[in-house]
Structures are given as C-alpha cells and as structure tokens.
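Participant: sharing a model prediction with you, sequence too.
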Amino acid sequence: MRRADRLFLIIHALRGRRTALPARGLADTLGVSQRTVYRDVADLQRSGVPIEGEAGIGYVLRKGADIPPLMFQPDELEALVVGTRFVQAFAGERLGRAADAALLKINAVLPAGLRERSERSRVFAPDFGQHAALKAHIDDIHQAIALRRVIALGYADERGAASTREIQPLCLAFWGGSWTLGAWCRLRQDFRNFRLDRIRECVMLEISFLENEKSGFAAYMAAMEAH
C-alpha cells in the first residue's frame, strides 16, 4: 500500500468518531505495525491535520475539523467513471440515479485536466435491454434486503412451471448477463437462488425477519462456497 493511501485511510478511519481509536485498531486495519501508525500519525500532525491523542490512548480528529478530500489518480478516476456507468445500466432506477448524481459531484470538483480524462473514457456499459419490470424488481428487492422484510415471490423455473414462495432476501448478484437473488426460502427451509428475469411478481410483506447463523447472509455465502 502506498504511504499516501495509508495516510488517507488513517484520516478516513478517524473521521466522524466520537471516541479515540487505538493505534492497535489502525494497525490491524492497515496491516502494518503500531510503530508505523505512530510515525504516520505524527507526520499527519506535523503537516497540520488536527489529530488529537497519543500512543497508548488513541486518536481522534478535532471536532469541526475540515479535511480536504484526497485527489484521485487518473486511473482511479476512470475506475469510478466506469463503475458508475455499470451501475447506471444494470443496477435499477434508484441506484442508477444515485450513481449519476455521484458522478456529477465528482466532476464538479475536479480540475479541468482530470475532468476531461473522465469524459474521454472509452469503457462503456450499454444496457442489454433490461425491461422496466426487471429494474423495478431490483429496486424493490434492494429495499427489502435493507429493511429485512419478507418477500412474496411469484416465480417461473427454467421449464416455465410457476410457483409462489415467501423468502427472506439476502443479496443481489449480477453475473454479467443476469441478476440473481440469493434468499432463504421459508417453505423449503433452505437457501435458494432466483433469477430476476423469471420473477413474475414481487411484493414486500409487512413481515420482518432476523438473520441468524442458520439463515443469514454469512451462512448463505458459506453454503454457496461449499457448492
């Protein structure tokens, strides 16, 4: 990791904290020794960054401190632009609008040279023709995942056989051509994956669920890795 990136991550870790962050926690996060953290913090303090605290106690940013943002490298900026284009094309209306707004904000604070570099990027993500219902499903499912609400799902399998399920949505995954919903099926009492283009109906119910060791996201990921 570049030292400049490490210094930025230290500031980012301290930003908004109300309690002191021990050097040990910073060292674990950055994968460096505590001695390196002490040296980096001292360098930041000498350069005018308002970090308060000391070794053995922890560090905080002084309340009200205004830290200027890190300027992007050209390749980092292009990665953001390309990522935003993919979100705009494939991630539903709500995240697409948010990505568009984020890119406008980034471009608004860039110097002219970097702004031109972002506009010249030739890596695109053309919409492969997702219909409006599919994008609406992405938005609805994304909201249900965030709220931990059960979904009533009308689904057709690869043979066209229809079924109705109540599921606990856990994650959305894009496989470069289709979206998949990872979920806990309350009927089968097991994990299931559903292709979004086969969903016929998607209704968020007034039923909340809690993730646990059996049916939560961590267990889902472990099950997928095992397969």
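Facilitator: Arrived safely. Numbering: from 1, shown residues only.
Participant: from here on, just use CA atoms for contacts and neighbour counts.
Facilitator: OK.
Participant: list the helices and strands the longest strand along the chain packs on?
Facilitator: Secondary structure of the chain per DSSP state E: the longest strand is strand 162-174. In this structure, strand 162-174 packs against helix 132-147, strand 149-156, strand 179-185, with contacts taken as 3 or more CA pairs under 8 Å, 6 or more residues apart in numbering; DSSP states H and E.
Participant: what's the first one in contact with?
Facilitator: Residues lying outside helix 132-147 but in contact with it, judged by CA atoms under 8 Å, 6 or more residues apart in numbering, are 90-95, 150-151, 169-172, 196-197, 202, 204, 208.
Participant: alright, now check it against this:
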Amino acid sequence: MSRSARLLDLVQILRRHRRPVSGRTLADAIGVSIRTLYRDIATLQGQGAPIEGEAGLGYVLKPGFMLPPLMFTDEEIEAIVLGSRWVAKQPDKRLAAAAADALAKIAAVLPDDLRDDLDATTLLVGPRSESIEAIDLGIVRQAIRDERKLGFLYRDAGGAASKRLVWPFALAFFDKVRVMVAWCETRQDFRHFRADRMSGLTTTGIRYPRRRQAMLKEWRAGLDAPGRNGGKDASG
C-alpha cells in the first residue's frame, strides 16, 4: 500500500468514530507501527486535516472535513487516466482539451509516488475515430445543460433530409459515432440522432417544458419496456 493510500485509509477510519481513538487502535487498523502512525497523523494535520488529540489520549477528526482529490488507489488512477485519454481522442475538441487539462491539473497536485503511477500507467487508448461531425458537439452539450431546444437538418441512413426541432437531454459516445438522445417535436417521441448526420445546428434559446432528468428517466424506462427500444433512430 502506498503512503498516500494509507493516509486516505486513516482519514476514513477516523471518520467512522465520533469519540477519540487510541493511536494503537489506529496503527493496528492500517497495519503500521505506532511511530509511523504518529508521523501519519502529523502529515495529515500539516495538510489541514482537523485532527485533535495526542499520544496517550487518542485522536478524533472534526466533522465536515473533506480531503482534496489528491489520494487515489492504483485502480482509481488507472480509471482516471484511461477515461481522460479516451475523451482526449474524441472529435469533440473542447471536451478533448478539457480532459487533457483536467489530467494535467490532477497530476500537478498529486504526491510524488502517485504522480509516478499516473505517468507509468500502461492502459492505452486506440486510434482516434475517423468519423467526423459537421456540428460542434460543445453546442449540444451546452443545450443539454441549459435545457434548451435545438434545431437542425438531419439525414437518415438513406440520405433523406428533414428539419427537426428537439429537446436534447443526453449525448452518447461510441467508438465510431456520437448519438444525441432527444424528444423530437416532429415525431412526438424520443429519437436518437447520429451527430455525423446532423448539419445546420441552431440554438433557439427556448427552454423546453420538461426537466432533462425526468426525460432521461422516462427514456431509460422505455429501454426495458416490451416492444420498445427507448426511442427509435431518427429514420422515422
């Protein structure tokens, strides 16, 4: 176990106790000597953890303390790096840049041993998808956050075009395509729109009348309903 992971475990143990816990009990719980335990307590206090007490009396963590995101397990680091690397290779340029920036910020504040693990992870992401969208997915993501209607021209698999006005509430990222999930005013039903078949995207600034979480819940329920697929593709 790395020292950073051990410090995190120590904080988690202290959180479970409202009354002072002896140093010996804490040392046994994390599998270290009492001397190491005292050094760990001092380290956490130096990082701002409100741990009160002293040797012989026990230690208690004041309520409300939140650790900064500096300590991760090996698998958490792998998940962070793999996820960030995958997003960084997506065609959504702003989201890709944000993923790279977020990973750099995390690396900048990690302890040295965890930063080394971050740099050395061997989980890799394959080549970037060749699919290219003619729209800015950042606009779609912003409309979903703001719960605003979007207008665009959509071409189905056969090439037939139709104008749509939709209430977007989710964006799915697949290896080769990105799919917007929305309520379509034209079809009066949930529809799935491939981003590479969308063009002429326009923001209306008009708030749609339902909450996106409510629509997401209803759409998900439709995935499991007999005879439904949670919203047809947009060919209909």
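Facilitator: Structure received. On a predicted model such as this, the values are computed, not experimentally measured, just so you know.
Participant: TM-score for this pair?
Facilitator: The TM-score (TM-score structural alignment, normalised by the length of structure 1) is 0.68; 186 aligned residues with a CA RMSD of 3.4 Å.
Participant: export the helices and strands packed on strand 162-174 of structure 1 to TSV and tack on distance to Phe124 of structure 1 and mean neighbour count?
Facilitator: Output for these, formatted as TSV (distance: least, CA to CA, whole Å; neighbours: other CA atoms under 10 Å):
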stretch	distance to Phe124 of structure 1	mean neighbour count
helix 132-147	19	18
strand 149-156	32	20
strand 179-185	19	21
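Participant: and Gly25 of structure 1, which of the ones you listed is closest to it?
Facilitator: helix 132-147 (28.0 Å; CA to CA).
Participant: coming back round to it: would you turn the helices and strands packed on strand 162-174 of structure 1 into JSON lines with distance to Leu9 of structure 1?
Facilitator: Shown next, in JSON lines, are these (distance: least, CA to CA, whole Å):
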{"stretch": "helix 132-147", "distance to Leu9 of structure 1": "27"}
{"stretch": "strand 149-156", "distance to Leu9 of structure 1": "34"}
{"stretch": "strand 179-185", "distance to Leu9 of structure 1": "32"}
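Participant: now the helices for structure 2?
Facilitator: Ranges of helices within structure 2 are 3-15, 23-30, 34-46, 74-88, 93-109, 112-120, 137-146, 212-224, based on DSSP state H.
Participant: which secondary structure elements does the shortest one contact?
Facilitator: Okay, so that is helix 23-30 of structure 2. helix 3-15, helix 34-46.
Participant: one more: the fourth one?
Facilitator: For helix 74-88 of structure 2, the helices and strands in contact under the criterion 3+ CA pairs under 8 Å, 6+ apart are helix 93-109, helix 112-120.
Participant: which parts of the first one are buried?
Facilitator: What it means is helix 93-109 of structure 2. 95-96, 99-100, 103, 107 (16 or more other CA atoms under 10 Å).
Participant: ok, so of these, who is nearest Ile13 of structure 2?
Facilitator: Ala107 (26.0 Å).
Participant: so how far is Pro68 of structure 2 from the spatially most central residue of structure 2?
Facilitator: Note on structure 2: the residue nearest the mean C-alpha position is Gly83, at 8.5 Å, using CA atoms, centre = their mean. From Gly83 of structure 2 across to Pro68 of structure 2, the span is 20 Å (CA to CA, to the nearest Å).
Participant: buried ones among the contacts of helix 132-147 of structure 1?
Facilitator: For the contacts of helix 132-147 of structure 1, buried by 16+ other CA under 10 Å: 90-95, 150-151, 169-172, 196-197, 202, 204.
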